[in-house]
Structures are given as C-alpha cells and as structure tokens.
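S.K.: only geometry, no sequence info:
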C-alpha cells in the first residue's frame, strides 16, 4: 500500500530536498508540496494525504500560534499523521507539539534516514517519539533509539539471530519493498522469500507488520549491513 505524503516548508530548497529523499522509496507517493498556509490548506482539501511532513508553518510569528495552526489541521483531518521537520531546538515547544497530536519530530540536521523512518512509523501510527533532551545548549538532539545504540555499542541487536538471508529479506522489506519485489531482486521464488520473512519475524518476536516496523523504527541502526552480515547479494537459494 502506497503512503500519500504532503510536504510543507517555506523554503523551496527544503521542499525539493525532502521530495527527493522520500521519492526514492516506491511506497511513498508525494501528493504535493506547499510553501505557505494557503497552499497547504488547498492541498489537503484537494488530495488525500496519509502523512504531512512540515515545519512550523503559519502566517503568525510565534511558535505557539503555529502550533495552534497545526492543531487545527489535526482536528480537520484526524486521520492525517504529522511529522514535524524543523531546525529548532525548543524542548518545551516540542513537547507541546507532541501533546496536540504531532506524530514525530525530526531535526533538519538529522540524517535523512531519520526522516524516512519517521514517515514510515507515522503511516503505521506508531506512538509519537519524544526526543532526548540535549546534553548542552550546543549539543545535537537525537532519537532515543539511536542515543541508546551509541551509548551501548555492544548491546545485542534484536536481529542478531537471523541468518544472512533472513537479515537481507527483512532489511529490504523494512526499506519499503514488497515480498514480490524482494523475490525479483534476490532471484528467488516468492514463496521462499515469504517463508524467510515469516521466519525472521518469529525470531524477532513479532507477528504483525506494524510490530516489525515498530521494531525497526526503535532500532534504526540494526538493519544496516555490517561485517556480521552479507554486504552483497548471495547466490539464489542460500539461506
């Protein structure tokens, strides 16, 4: 199922960048972009959107008024999941944003993978992420999952028990490919890939796709290829 995404930001370069990043994934469909409140209201009224990626966007100057605008959008479109994509670093304002229903907050200084995972998590209605407070006024606020991963580099990954093929299948599935597409990519039968996916999910202790995406979202570094897993495609049929 494709995820329909609206992108709103007052800076045209940001709009182009976000659209370029998200368009890499076949499951993401950019329904439109908006540079101001009027354009965003028109876009949401005209097209169905599952996720809105936006900075604080309102004619008013204060962050509080801008949050009120986003809160109104949330009331008008209760099924719309909002990802706040911002350069700011104001924990009190961000907590208020989460309280009005913003699904997640991503910094514009974060890696692009953070935005991709936030959008995917929002589409599955995974609970809102509360960002870790900064260590100092100059520090970079990070997702708590990444913070814990950095703090405990030798922690056991929830994916450590997977075979290389199961790991690859799960990684590709989490990146947005369907089972059929993975089968074509790995030159395997669809039934084989499906069985590998189910086996991997059992080993990870999840039974539903939404729980799988939540696991990946909470362990965003764990599904990157590293020295403990294959760094390329293996011959078809290898498990």
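M.R.: Good, I have the coordinates. Worth saying up front: this structure is predicted, and the values here are computed from it rather than measured.

S.K.: all contacts plus neighbour counts: C-alpha atoms, from now on.
M.R.: Fine.

S.K.: Can you show me the helices along the protein?
M.R.: Ranges of helices in the chain, per DSSP state H, are 12-22, 37-46, 63-76, 91-99, 112-123, 144-151, 164-174, 179-186, 190-204, 209-218.

S.K.: In JSON lines, list those along with mean neighbour count and distance to residue 4.
M.R.: Output for the helices of the chain, formatted as JSON lines (neighbours: other Cα atoms under 10 Å; distance: least, Cα to Cα, whole Å):
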{"stretch": "helix 12-22", "mean neighbour count": "15", "distance to residue 4": "11"}
{"stretch": "helix 37-46", "mean neighbour count": "15", "distance to residue 4": "11"}
{"stretch": "helix 63-76", "mean neighbour count": "16", "distance to residue 4": "16"}
{"stretch": "helix 91-99", "mean neighbour count": "15", "distance to residue 4": "22"}
{"stretch": "helix 112-123", "mean neighbour count": "21", "distance to residue 4": "9"}
{"stretch": "helix 144-151", "mean neighbour count": "15", "distance to residue 4": "26"}
{"stretch": "helix 164-174", "mean neighbour count": "21", "distance to residue 4": "18"}
{"stretch": "helix 179-186", "mean neighbour count": "17", "distance to residue 4": "20"}
{"stretch": "helix 190-204", "mean neighbour count": "17", "distance to residue 4": "25"}
{"stretch": "helix 209-218", "mean neighbour count": "19", "distance to residue 4": "17"}
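
S.K.: A further structure is provided below for comparison with the first:
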C-alpha cells in the first residue's frame, strides 16, 4: 500500500505514552499515516485546521477540565469539516458519554473503549468507517445501552425475543445483514425477518443506509436516557 493510499490521521491524548504508543502501533500497520499527536483539545483543533486529516482519534477527557473536551472537539470538527471522521476513545463504557457524542447524529463518529487500541484491525476499521461518513460503537458500550433499557419492564425492548436482541445489538455496532448472518450462523433472509420484526416492535422505520440504521437504534435508546450535564454525568 502506498503512502497516498494510507489514511491520514491525528491523535489527541493527554498521556504522552498512550498517544505515542498508539502512533507507533498504527504506523507499523502500513495502513495509517499519523500526521501528528497532541495533548489537548485546543491543540487538536489547531492541528486539524493545519493538517486537514482524514480522521482523528481523541480521548474523551482532556485538559484543561478533563470533562467532555474530546466530545466537544469532535462536534466542532464535524461541524467545521464534515469530511473528517472522529474516533473518540474512553476508558469507561458509559451510556451518558455515548448519548453526548451522538446527540447531533452519528455520521462520521465512533465511540470505542481504549482497550481497542490493542485490536488494530478493529481500530483501523473504525477509522476508515468514520472517514467514509459511517459510525461505529464499541460492542461493550452497546451491551451497556441494551442492558440499561431491557431491564425496564415497560420498555418495548422487553418485547423482543432473545434472537431479536442479538440482532439489535449487532445493528447498533454498525453491522449489515450479511455480517449479522455470518456472526449468528443464520441465513441472511432470516436476519432480514428479525430486523423487520425488531424495527416494528420498536416503532422504527427500516432504513437502507447502514449508519442510518445505527442512528435509528440510538435514537430509540436515547429516548428515555437521563440527560448529560457539562461534567459528563447524569444529574
């Protein structure tokens, strides 16, 4: 793969060893060119203006406040440069962070746990997905989102069969019907039936675009989630 074909990215994390270690790992894949690393959200925005990368990796909590600086920077970047994707990393699988990140839509955004840095294929896939305008959500975060809503008896999620829950979980991870079928070892036509049944029970309209399906699922899960304050926590 030539340098021109590599995805061009920036990395923002206030821990020097983390950002430089991530740089080394991604550079060694031969699929990513790291244009630079920074330690604050302000430095990230300046670097984006100068470098115009294809995508960005940003920690959620960065100086000066260690609150939601990464998420705020992600929204700023997506507004100013819609062609630049942002992968936000967190140490915690928090539904509040997820809803804060995706409150204006999911296009070009990903929320992954920091442990995914060790899974280079998954991290590179997420970077390419957001650079193309798609979205990715870490499977463990999806688990948290699903659990917090399925435990509510009055939630329509409680009406789903175990298999429909499996399908919804994989949809929220940004997987298409064929990939879901392969994962669950079922026919693609069977998955299509589960998808239609799931959307019907949740009162959602099936949408063709993959990231639009993720948006629909998150919109539903967000409906009765607690609001997020400026410190990134529920009141």
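M.R.: Cool, the structure landed. Because the structure is a prediction, the values reported are computed rather than measured.

S.K.: Spatially central residue in structure 1, please.
M.R.: Nearest to the geometric centre of structure 1 sits residue 117, at 1.9 Å (Cα atoms, centre = their mean).

S.K.: and the gap between that residue and residue 181 of structure 1?
M.R.: Residue 117 of structure 1 sits 20 Å away from residue 181 of structure 1, going by Cα to Cα, to the nearest Å.

S.K.: Over to residue 137 of structure 1?
M.R.: The gap separating residue 137 of structure 1 from residue 181 of structure 1 is 45 Å, by Cα to Cα.

S.K.: cool, residue 202 of structure 1 as well?
M.R.: Distance, residue 202 of structure 1 to residue 181 of structure 1, using Cα to Cα: 21 Å.

S.K.: Just send the helices of structure 1 back as a markdown table, with distance to residue 157 of structure 1 too.
M.R.: Below are the helices of structure 1 laid out as a markdown table (distance: least, Cα to Cα, whole Å):
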| stretch | distance to residue 157 of structure 1 |
| --- | --- |
| helix 12-22 | 27 |
| helix 37-46 | 40 |
| helix 63-76 | 36 |
| helix 91-99 | 28 |
| helix 112-123 | 18 |
| helix 144-151 | 9 |
| helix 164-174 | 12 |
| helix 179-186 | 23 |
| helix 190-204 | 10 |
| helix 209-218 | 11 |
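
S.K.: number of nearby residues for the closest residue to residue 141 of structure 2 other than its chain neighbours?
M.R.: Nearest residue to residue 141 of structure 2, sequence neighbours excluded (Cα to Cα, 6 or more residues apart in numbering): residue 93, at 4.9 Å. Number of residues near residue 93 of structure 2 (other Cα atoms under 10 Å) recorded here: 21.

S.K.: go on, residue 118 of structure 2?
M.R.: As a burial measure, residue 118 of structure 2 scores 11 neighbours (other Cα under 10 Å).

S.K.: same check, this time on residue 51 of structure 2
M.R.: With other Cα under 10 Å as criterion, residue 51 of structure 2 counts 14.

S.K.: Map it onto structure 1.
M.R.: For residue 51 of structure 2, the aligned residue in structure 1 is residue 47 (criterion: TM-score structural alignment).

S.K.: now residue 19 of structure 2
M.R.: Superposed on structure 1 with TM-score structural alignment, residue 19 of structure 2 falls opposite residue 15.

S.K.: ok, and the closest non-adjacent residue to the match of residue 51 of structure 2?
M.R.: Excluding the flanking residues, the one nearest residue 47 of structure 1 by Cα to Cα, 6+ apart is residue 31, at 7.0 Å.

S.K.: how close does residue 132 of structure 1 get to residue 147 of structure 1?
M.R.: Distance of residue 132 of structure 1 to residue 147 of structure 1, computed by Cα to Cα: 8 Å.

S.K.: now swap in residue 115 of structure 1 and tell me
M.R.: Residue 115 of structure 1 is 16 Å from residue 147 of structure 1, by Cα to Cα.
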